[in-house]
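1. sequence unavailable; structure follows:
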């Protein structure tokens, strides 16, 4: 099974391209949103050329489950934030740096967050990577592996908080994608989560 994954060159090449693009994106904070947006557009195109993504939920279902799951995931992060704060753990400085360095601040960056970043990450990491892994691994293992790979590209941010957040959110979206077999659903969930955590109620 593991050997077959390494022989799946489309998967291996896709992951390598993702690492190179995200490494380049995090390299210069001043132009992060320019490079990150372009990188995700490239990953969307790569994923789309590898096959169709699943879309087995009706419009009402994917809007409903997407919105609810996005809000619930935000609540999980909100509770985690306040739990760490209650325990007086030294994490706020790192979180403030993340918002300062990588959170959108201009109008076009908010548009890129909603229309490029969220869809792009879901198309590539769930619609391509996780789906490809599921051909070689069981459901839970493929979800975990895809979540770890999704988290791994965030290492270049230099923030363990972001890596951990990416793993948790990636696991949730991976489970949703496996459960509902709907790419629009996980994209809506991701968008709602991003809107909550970056625009409406940032964790600061």
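-> Sure, I can see it. What you see is a predicted model; the values in this text were computed from it and never measured.
2. CA only for contacts and neighbour counts going forward, please
-> OK.
3. would you mark the buried spots in the lengthiest helix in the chain?
-> The residue-count maximum for a helix in the chain (DSSP state H) belongs to helix 59-86. Using 16 or more other C-alpha atoms under 10 Å as the test for burial, helix 59-86 gives 62-63, 65-71, 73-74, 77, 81.
4. in addition, the following structure is provided for comparison:
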């Protein structure tokens, strides 16, 4: 009975995310309006159903968050370099993604930092993965939640975004299992986005 309730809440949240993000990606003109609203809905669903883990003190999660965000960006930079070296044609897809979905207005950046990034971590790691941890074990919870996280990027129409979401999901999922701190993972995600969208776009 408890397991059934656990699974049903995960599935409801997962299908809710798919429906909302399908409409979010369907119209570029309203993407940031829809994305912001979607994250607010998913945050609300998550915090009603689950407490937010914060198992480490402020200096620790700021330090680990900063360093891990830089490490992940470094991995993406290296991956981009290797793809170019191997002449795998992905640059057009990456450029198209930046053009369609990158923040351009001031409120987009505010939404990204204050709603979108915290929302993704609260929902995908703090709700979905945390519940999977209870009956799937550490590594299965990381893999399954990362696949679920990546699956909603299918609506973008770009396989490179799906792959990027899966890799970052594995990274942040492992970080969450290790430190059990959603604020830490949020800081890591914020640092990564700061570099990949603003300071050093790929």
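-> Here it is on my side, so go on. Remember, predicted model here, so these are calculated numbers, not experimental data.
5. run the chain-centre distance for stretch 86-105 of structure 1.
-> 18 Å (C-alpha atoms, centre = their mean, to the nearest Å).
6. against structure 2, where does it fall?
-> Using TM-score structural alignment, the residues of structure 2 aligned to stretch 86-105 of structure 1 are 85-104.
7. so which residues of structure 2 form helices?
-> 2-26, 31-49, 58-85, 91-101, 106-111, 117-120, 130-136, 138-151, 159-179, 182-193.
8. on contacts alone, who are the packing partners of the shortest one?
-> By that I understand helix 117-120 of structure 2. The helices and strands touching helix 117-120 of structure 2, judged by 3 or more C-alpha pairs under 8 Å, 6 or more residues apart in numbering; DSSP states H and E, are helix 31-49, helix 182-193.
9. list the contacts of it.
-> Contacts of helix 117-120 of structure 2 with the rest of the structure, by C-alpha atoms under 8 Å, 6 or more residues apart in numbering, involve 39-40, 42-43, 186, 189-190.
10. now it on structure 1. Mean distance?
-> Overlaying structure 1 shows helix 117-120 of structure 2 at a mean distance of 0.3 Å from the equivalent residues (mean C-alpha distance after the TM-score superposition for structure 1).
11. show me how far that helix is from its chain's centre.
-> In terms of C-alpha atoms, centre = their mean, the centre of helix 117-120 of structure 2 is set 7 Å apart from its chain centre.
12. just to revisit the earlier point, which helices and strands does the longest helix of structure 1 pack with?
-> helix 183-195.
13. what's the average distance of the helix it packs on to structure 2?
-> Mean for helix 183-195 of structure 1 is 0.3 Å (mean C-alpha distance after the TM-score superposition for structure 1).
14. how close does the residue most central in space within structure 2 sit to residue 49 of structure 2?
-> Among the residues of structure 2, the one closest to the centroid is residue 120, at 4.8 Å (C-alpha atoms, centre = their mean). For residue 120 of structure 2, the distance to residue 49 of structure 2 equals 15 Å [C-alpha to C-alpha, to the nearest Å].
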